[in-house]
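Chemist: Show me the folded form of this:
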Amino acid sequence: MTPPLDLNGVALHKAWLDRPAQEAMVEDVRAIARAAPFQRYTTAWGKPMTVRMTAAGRLGWVIERGRYRYADRHPAGGPWPPIPDSVLSVWRALSGWPRDPDSCLVNFYGEGARMGLHRDEDEGEFAAPVLSISLGDPATFRVGGLERRAPTRSTPLESGDVAILGGPARLAYHGVDRIRFGGSTLLPEGGRINLTLRVVTSA
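Modeler: Coordinates of the predicted model:
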């Protein structure tokens, strides 16, 4: 196995998924979206997000009345679909965590979409890593430190890359500055899919 790149403590496994594996995972994501349609949430500050979101697993992340939380049901009322085996296999190979994640967040970045600097702190188990899978168009990924004003570094994330935020970098601020729309042929109409796997509870 090629050693991962280090981006401010985030381990980046370049080209972890080959093209057939990426194509199979996209089909699994489409099945997730049929069962739990993508949502465009509004932040606590009243601003619509440019990224559309859904989830799979026991829990999904939602914004309701300005509150960020994990919920056991899709906003439309149904349960979240199970996390596909194609996604779990990446977690089991790379996370180093003894049990499967509670949640797989699925973000879709269309043209012009971005994700501002933030950190994943709504979970109750910070010892477990957050594992992120990139599919589709390249993105500029930025990672800082534990304080919002800490210096940042950035690198391209390409289709098939896997990033792991663990250890001291588990609560690092990170975000996506932009995507290079149409920079990949994986999604016929362009765009980027990002899947993040999270352990939400300690038991």
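
Chemist: Every contact and neighbour count from this point should use C-alpha atoms.
Modeler: OK.

Chemist: which stretches of this protein form strands?
Modeler: For the chain, the strands defined by DSSP state E occupy 5-7, 10-13, 52-57, 60-64, 67-71, 103-109, 115-118, 130-136, 139-143, 153-157, 162-165, 174-179, 192-198.

Chemist: Tabulate those in a markdown table, adding columns for mean neighbour count and distance to Met25.
Modeler: Shown next, in a markdown table, are these (neighbours: other CA atoms under 10 Å; distance: least, CA to CA, whole Å):
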| stretch | mean neighbour count | distance to Met25 |
| --- | --- | --- |
| strand 5-7 | 15 | 23 |
| strand 10-13 | 21 | 17 |
| strand 52-57 | 25 | 13 |
| strand 60-64 | 21 | 19 |
| strand 67-71 | 14 | 24 |
| strand 103-109 | 24 | 12 |
| strand 115-118 | 16 | 22 |
| strand 130-136 | 25 | 9 |
| strand 139-143 | 22 | 18 |
| strand 153-157 | 17 | 17 |
| strand 162-165 | 25 | 13 |
| strand 174-179 | 21 | 20 |
| strand 192-198 | 23 | 10 |
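
Chemist: and for comparison, fold this next one:
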Amino acid sequence: MTYSLFDEPPAPHGAPEPIAPGAVLLRGFALDQAEALLQAAQQVIAAAPLRHLMTPGGRVMSVGMSNCGALGWTSSRAGYRYSNTDPLSGQPWPPMPACFADLAMRAAAEAGFEGFAPDACLINRYEPGARLSLHQDSDESDLSAPIVSVSLGLPAVFLFGGLQRSDRPARLRLAHGDVAVWGGPSRLAFHGVAPLADGEHPRLGRQRINLTFRRAG
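Modeler: Purely as a prediction, here's the structure:
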């Protein structure tokens, strides 16, 4: 199925929508800041270009990735890790834009996680067909802090499961401006993104940008 923003009006920001213990969707939470977030993301990508990382198993990821903040997440045949420098340039990752940190802190607080101070933001670009298999965010040293994930551009089907890979995940449609937050008992829930359906977004065209905020250090 091909999705478009015109399939339905943007969801207004309302009360958090529970999806699991400690996990909520904030529909339309980032809509007002979407343009500022996209412009800031473009500046980060200009300094640390998107790249398709290799997994320890030797597969090339279909999602293009970059980072900003004090730490950046990377993957290679040597494993998954956080680094304070970009392996491609040897330079520190670009600083986290103020609008990124502000939105992440406000979204976490709205979801019940006060005092969230992210030090890493992973920027993912999905093009039609790109996907992210079920996985846990477990490389961070501070698992008491939540994950904040912002969706921009084409809608996607977010897969949110349980603490075992075999748990059947819920399928949740995320639209432009939606934010997912999970922590507490759901902090290590398996999650992923189904293959992105083709479509045309009026601002981003045939792509989706995802910002994932973490407390890694």
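
Chemist: With both chains overlaid, what TM-score comes out?
Modeler: For these two chains in superposition, a TM-score of 0.93 is obtained (TM-score structural alignment, normalised by the length of the first structure); 199 aligned residues with a CA RMSD of 1.4 Å.

Chemist: who touches the longest helix seen in the first structure?
Modeler: In the first structure, assigned by DSSP state H, the helix with the most residues is helix 19-35. The contact list for helix 19-35 of the first structure (CA atoms under 8 Å, 6 or more residues apart in numbering) reads 54-56, 80-81, 84, 86-87, 106, 135, 159-160, 186.

Chemist: Would you mind listing the buried residues in it?
Modeler: 22-23, 25-26, 28-29, 32-33, 35 (16 or more other CA atoms under 10 Å).

Chemist: Residue in the second structure paired with Ser184 of the first structure?
Modeler: Using TM-score structural alignment as the criterion, the counterpart of Ser184 of the first structure in the second structure is His201.

Chemist: In the buried residues of helix 19-35 of the first structure, find the pair that's most separated.
Modeler: Gln22 and Ala35 (20.2 Å; CA to CA).

Chemist: can you pull the contacts of Trp91 of the first structure?
Modeler: Taking CA under 8 Å, 6+ apart, one finds 100, 131, 197 in contact with Trp91 of the first structure.

Chemist: What is the neighbour count of Ala127 of the first structure?
Modeler: Close neighbours of Ala127 of the first structure, defined as other CA atoms under 10 Å, add up to 13.

Chemist: Leaving out the residues flanking it, which one is nearest to the alignment partner in the second structure of it?
Modeler: Aligned by TM-score structural alignment, Ala127 of the first structure pairs with Ser144 of the second structure. Closest residue to Ser144 of the second structure apart from its sequence neighbours, by CA to CA, 6 or more residues apart in numbering: Gly184 at 6.7 Å.

Chemist: which residues sit in contact with the match of Ala127 of the first structure?
Modeler: Counted by CA under 8 Å, 6+ apart, Ser144 of the second structure has contacts 183-184, 187.

Chemist: With Leu195 of the first structure instead?
Modeler: The contact partners of Leu195 of the first structure, taken as CA under 8 Å, 6+ apart, are 104-107, 132-134.
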